[in-house]
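A.B. asks: coordinates only, no sequence provided:
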């Protein structure tokens, strides 16, 4: 299968690389590889990605594309995000086929977490 026009890599601006690794490692079990002092590769997250040290040109935001992580247990994921230092920016909501919440990571990036909920007919 070709990778042409498929999502391939996600990169998050980070104000503190160590805090980002601590948070995402504890909250979601991701692994990391450091590439110098300004970049960390994200591993075992389901898609390739990394944390880049924030610059004046590119900093954390909740105004861009929304990255959404899947969870088998949304209640536990929300609890873990908070315990690990994340801030809930949108309480869990229901939508057809699922439920989700949004959070801010230690650098201020906003992400979502969702789970599938069967549609009742």
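C.D. replies: In hand now; what should we look at? These numbers were taken from a predicted model, which means no experiment stands behind them.
A.B. asks: only C-alpha atoms for contact and neighbour calcs from this point on.
C.D. replies: Will do.
A.B. asks: for the lengthiest helix in the chain, name the packing helices and strands.
C.D. replies: Secondary structure of the chain per DSSP state H: the longest helix is helix 17-28. Here helix 17-28 touches strand 48-53, helix 74-83, going by 3 or more C-alpha pairs under 8 Å, 6 or more residues apart in numbering; DSSP states H and E.
A.B. asks: and that helix, what's buried?
C.D. replies: Neighbour counts over helix 17-28 (16 or more other C-alpha atoms under 10 Å) mark 17, 20-28 as buried.
A.B. asks: what are the contacting residues of that helix?
C.D. replies: Residues from elsewhere that reach helix 17-28 (C-alpha atoms under 8 Å, 6 or more residues apart in numbering): 14, 30-32, 38-40, 51-53, 77, 80-81, 84-86, 105-107.
A.B. asks: rerun at 7 Å
C.D. replies: Contact with helix 17-28 is made by 14, 30-31, 51, 53, 80-81, 84-85, 106, as judged by C-alpha atoms under 7 Å, 6 or more residues apart in numbering.
A.B. asks: ok, structure two:
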């Protein structure tokens, strides 16, 4: 079907340690996980699925910026910090809302935005 085309369907990240990634994203965002052997784990945020793999080197710099949504931005930033993320750009305003950027334990930069 045409409506099923041209959408992001799955995101895969090379990570150094799957258990550390599961712990971080589980604590920070409440994601769930399905293990598929020692080198691969699928994650689900409740809407989109992706995977963590240790089959290739981590290459955290220079890729696309993945942006998550949170209704309560300050609470989300606190969860990211508590889970072990590093805030690389604290909350700032932009036309349409506010957001912050963080680095996960492997150095990937992500952002979280809110329309509030």
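C.D. replies: That came in fine, so what should we check first? Since the structure is predicted, the reported quantities are computational estimates derived from the model, not experimental observations.
A.B. asks: tabulate the buried residues of helix 17-28 of structure 1 (TSV), appending distance to residue 72 of structure 1.
C.D. replies: Shown next, in TSV, are the buried residues of helix 17-28 of structure 1 (distance: C-alpha to C-alpha, whole Å):
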residue	distance to residue 72 of structure 1
17	27
20	22
21	22
22	22
23	19
24	17
25	17
26	16
27	14
28	12
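A.B. asks: so which of the residues you listed is the closest to residue 90 of structure 1?
C.D. replies: Distances from residue 90 of structure 1 to the buried residues of helix 17-28 of structure 1, taken as C-alpha to C-alpha, are shortest for residue 27 (17.3 Å).
A.B. asks: how close does that closest one get to residue 64 of structure 1?
C.D. replies: Residue 27 of structure 1 sits at a distance of 22 Å from residue 64 of structure 1 (criterion: C-alpha to C-alpha, to the nearest Å).
A.B. asks: likewise residue 41 of structure 1?
C.D. replies: Using C-alpha to C-alpha, residue 41 of structure 1 is found at 21 Å from residue 64 of structure 1.
A.B. asks: out of these two, which sits in the more crowded spot?
C.D. replies: Higher neighbour count among residue 41 of structure 1 and residue 64: residue 41, with 16 against 9, using other C-alpha atoms under 10 Å.
A.B. asks: my guess is the more buried one contacts residue 33, does it?
C.D. replies: Yes. If you go by C-alpha atoms under 7 Å, residue 41 of structure 1 and residue 33 touch, sitting 5.1 Å apart.
A.B. asks: joint contacts of the two?
C.D. replies: Shared contacts of residue 41 of structure 1 and residue 33 (C-alpha under 7 Å, 6+ apart): none.
A.B. asks: thinking again about what came up before, which of the helices and strands packed on helix 17-28 of structure 1 sits most buried?
C.D. replies: Highest mean neighbour count of the helices and strands packed on helix 17-28 of structure 1: strand 48-53, a mean of 19 (counted as mean count of other C-alpha atoms under 10 Å).
A.B. asks: what helices and strands are in contact with it?
C.D. replies: Packing partners of strand 48-53 of structure 1 (3 or more C-alpha pairs under 7 Å, 6 or more residues apart in numbering; DSSP states H and E): strand 9-14, strand 39-43.
A.B. asks: quick check: that strand compared with structure 2, mean distance?
C.D. replies: Averaged over the aligned pairs, strand 48-53 of structure 1 sits 1.1 Å from structure 2 after superposition, using mean C-alpha distance after the TM-score superposition for structure 1.
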